[in-house]
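>>> following is a predicted model, sequence given first.
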Amino acid sequence: MGVNLGQVFPNIDCKTTKGDYKLHDFINESWSILFSHPADYTPVCTTELGTAAQLKPEFDARGVKMIGLSIDSVDSHNGWIKDIQSYAGLQGEFPYPIIAGTRQTAADLGMLDPDEVDASGMALTARCVFIIGPDKKLKLSLLYPATTGRNFNEIIRVIDSLQLTATKKVATPANWKSGEDCMVVPSLSDAQATELFPKGFKVTEVPSKKSYIRLTPDPSNLP
């Protein structure tokens, strides 16, 4: 089944390492990232969840709540967390909850990877990334195979773009990073762009002579 961009993300029941609740209650009015992994006590997943934990301050700075998921029990998650902390050099309480998901929930969300199965032949959860807005709608989804670990710095970059473009009339070009020039959205006229962006914009000349590539300084600091 899965969830399409712009749809309200299902308000799933979450049995987690930090208590039980409905997903929408966990998100509340924040941005959130839900990321699944194939299985506990596996090598790539250990590097991923450790990296995500190390980057928790970066997610906090952006007001993004983090939550993981796989089809393993809470007891399994809690035992594995000790390995993650040891591998990643983490101390204290693990900084985000991990959901003990059900196979049905994973199937409903389009998380199962038919090419990766457990010892009984059942499909494992893929490496999904769902970024959910304060309106509970899906803003971005990424799907990685079990053999490829995710780049969490790229995920943070994407969040910067999503949060900026949610409130400013800009888009972000390839390889954009926060603070770099943005692109004025095509729906704005030059007059509207001049009014919205006091720092102005620059039109890039192209062979077609069409002025659709308009760059403006990152408007993050504008009211």
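That came in fine, so what should we check first? Residues are numbered from 1 along each chain as shown.
>>> alpha carbons only for contacts and neighbour counts from here, please
Will do.
>>> got the residue ranges for the strands in this structure?
Along the chain, counting by DSSP state E, strands occupy 13-16, 19-22, 31-36, 64-70, 98-100, 112-117, 123-125, 127-132, 138-144, 170-171, 182-184, 202-203, 214-216.
>>> deepest-packed of the ones you listed, please.
strand 98-100 (a mean of 25; mean count of other Cα atoms under 10 Å).
>>> okay, which residue is most central for this protein?
I131 (3.8 Å; Cα atoms, centre = their mean).
>>> quick one, what contacts it?
Contacts for I131 were tallied using Cα atoms under 8 Å, 6 or more residues apart in numbering; they are 31-34, 138-141, 159.
>>> ok, of those, which one's closest to T194?
Comparing the contacts of I131 against T194 with Cα to Cα places I159 closest, at 26.4 Å.
>>> and the closest one, how far from L140?
From I159 over to L140 the distance is 9 Å, taken as Cα to Cα, to the nearest Å.
>>> my guess is G50 contacts Q85. True?
Yes - using Cα atoms under 8 Å, G50 and Q85 qualify as a contacting pair, with a distance of 6.7 Å.
>>> quick one: the helices in this structure?
For the chain, helices defined by DSSP state H occupy the ranges 23-27, 43-54, 56-61, 74-88, 103-108, 152-165, 190-196.
>>> by contact count, what packs against the fourth one?
This points to helix 74-88. Counting contacts by 3 or more Cα pairs under 8 Å, 6 or more residues apart in numbering; DSSP states H and E, helix 74-88 packs against helix 43-54, strand 98-100.
>>> let's bring in a second one:
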Amino acid sequence: MINEQEISSMPRIGDLAPDFKAMTTTGSMQFSEYIKGRWTILFSHPADFTPVCTTEMSGFALEKEFFAEQETKLVGLSIDSIHSHIAWVNNVKKNSGILFEFPIIADIDMKVSKLYGMLQPGESETAAVRAVFFIDPKGKIRLIMYYPLNVGRNMDEIKRVLLALKTSDEHKVSLPLDWRPGEKVIVSPPKTIAEMQEREASNYEMVDFYLAKRDL
């Protein structure tokens, strides 16, 4: 059984990503060292040799070039042994030609799954839900997604969110609903009357004084 203390300690947005040491399909990993200075996406799947998980992991693998261009590391996880992981990686490669080159954590003792709140009793106590953690180069968790066991993730949204987080950090702006690269961004609301008047005289796209958009 998962106790309330384990659930209450689930990491939240703004927390530093909990550190751990684990065996993966690419070797032993000290998580804090592996992710240092790079954007990282840590994602869990319920089990090896399952249909939805195979489509998802293949989706991450097929976007290898995109994540490389964004200097973003991928780390997968499920509550399976390293031998199961390796057999599954080999099976998928033989059947589809797709190789999962990113590390997949063997979490047979559920240590990492519990640390990151990937085990949610209402869904399952023995399989990790489809969690996605976006971690910035300083090791801070910036965004978390959770999906149930029977619904696959949206790769387009994962890519969009990564670009949005990086854009927001670089330009100190916010992003509106459905924002895509190349579209206008939202400028922070004015905090003084002088800032409000300055904004009204600007070339921003003004919906109102508190909602203004601009091109990057």
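Here it is on my side, so go on. All values derive from a computational prediction rather than experimental measurement.
>>> next, format the helices of the first structure as CSV and append mean neighbour count.
Output for the helices of the first structure, formatted as CSV (neighbours: other Cα atoms under 10 Å):
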stretch, mean neighbour count
helix 23-27, 17
helix 43-54, 19
helix 56-61, 13
helix 74-88, 17
helix 103-108, 16
helix 152-165, 17
helix 190-196, 14
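>>> what does the residue nearest to the centre of the first structure correspond to in the second structure?
With TM-score structural alignment as the criterion, I131 of the first structure lines up with F134 in the second structure.
>>> roughly how far does its match sit from L177 of the second structure?
F134 of the second structure is 19 Å from L177 of the second structure, by Cα to Cα.
>>> how about P148 of the second structure?
Distance of P148 of the second structure to L177 of the second structure, given as Cα to Cα: 24 Å.
>>> the more surrounded of those two?
Ranked by neighbour count (other Cα atoms under 10 Å), P148 of the second structure and L177 place P148 first, with 16 against 5.
>>> map that one across to the first structure for me.
Superposed on the first structure with TM-score structural alignment, P148 of the second structure falls opposite P145.
>>> verify the stated contact: its match with V129.
No - here P145 of the first structure does not reach V129: they are 11.6 Å apart, not a contact under Cα under 8 Å.
>>> check contacts around the residue nearest to I144 of the second structure when sequence neighbours are not counted.
Distances taken as Cα to Cα, 6 or more residues apart in numbering put F133 closest to I144 of the second structure, at 4.8 Å, once the chain neighbours are dropped. Contacts for F133 of the second structure (Cα under 8 Å, 6+ apart) come out as 41-43, 141-145.
>>> please list which of those are preserved in the first structure.
Mapping the contacts of F133 of the second structure onto the first structure (both residues aligned by TM-score structural alignment, their matches' Cα atoms under 8 Å) leaves 41-43, 141-145 still in contact.
>>> now those residues in a markdown table, with distance to K111 of the second structure?
Shown next, in a markdown table, are those (distance: Cα to Cα, whole Å):
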| residue | distance to K111 of the second structure |
| --- | --- |
| I41 | 18 |
| L42 | 15 |
| F43 | 15 |
| I141 | 19 |
| R142 | 22 |
| L143 | 21 |
| I144 | 19 |
| M145 | 20 |
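>>> among those residues, find me the one that's closest to G97 of the second structure.
The nearest member of those to G97 of the second structure, counting by Cα to Cα, is F43 at 22.0 Å.
>>> got a list of what that closest one touches?
74-77, 130-133.
>>> ok, now A47 of the second structure?
53, 78-80, 127-128 are the contacts of A47 of the second structure under Cα under 8 Å, 6+ apart.
>>> what's the end-to-end length of stretch 140-153 of the second structure?
Stretch 140-153 of the second structure: ends 22 Å apart by Cα to Cα.
>>> then stretch 176-185 of the second structure?
One end of stretch 176-185 of the second structure sits 7 Å from the other (Cα to Cα).
>>> doesn't G59 make contact with M155 of the second structure?
Yes - with contact defined as Cα under 8 Å, M155 of the second structure counts as touching G59 (7.0 Å).
>>> which one is the corresponding residue of the second structure for G50 of the first structure nearest to, not counting chain neighbours?
Applying TM-score structural alignment, one finds that G50 of the first structure aligns to S58 in the second structure. What sits nearest to S58 of the second structure in space, not counting adjacent residues and going by Cα to Cα, 6+ apart, is I98, at 6.5 Å.
>>> how close does that neighbour sit to T55 of the second structure?
11 Å.
>>> over to E195 of the second structure?
50 Å.
>>> what do you get for P121 of the second structure?
According to Cα to Cα, P121 of the second structure and T55 of the second structure sit 25 Å apart.
>>> kindly report the same for Q120 of the second structure.
Distance from Q120 of the second structure to T55 of the second structure, by Cα to Cα: 22 Å.
>>> which residues does the spatially closest residue to M196 of the second structure that is not a sequence neighbour contact?
Leaving aside its sequence neighbours, M196 of the second structure sits nearest to P190 (Cα to Cα, 6+ apart; 5.4 Å). For P190 of the second structure, the contacting residues are 196, 199, 209-210, by Cα under 8 Å, 6+ apart.
>>> mind putting the residues you listed into CSV with distance to F102 of the second structure?
Putting the contacts of P190 of the second structure into CSV (distance: Cα to Cα, whole Å) gives the following:
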residue, distance to F102 of the second structure
M196, 48
R199, 46
F209, 46
Y210, 43
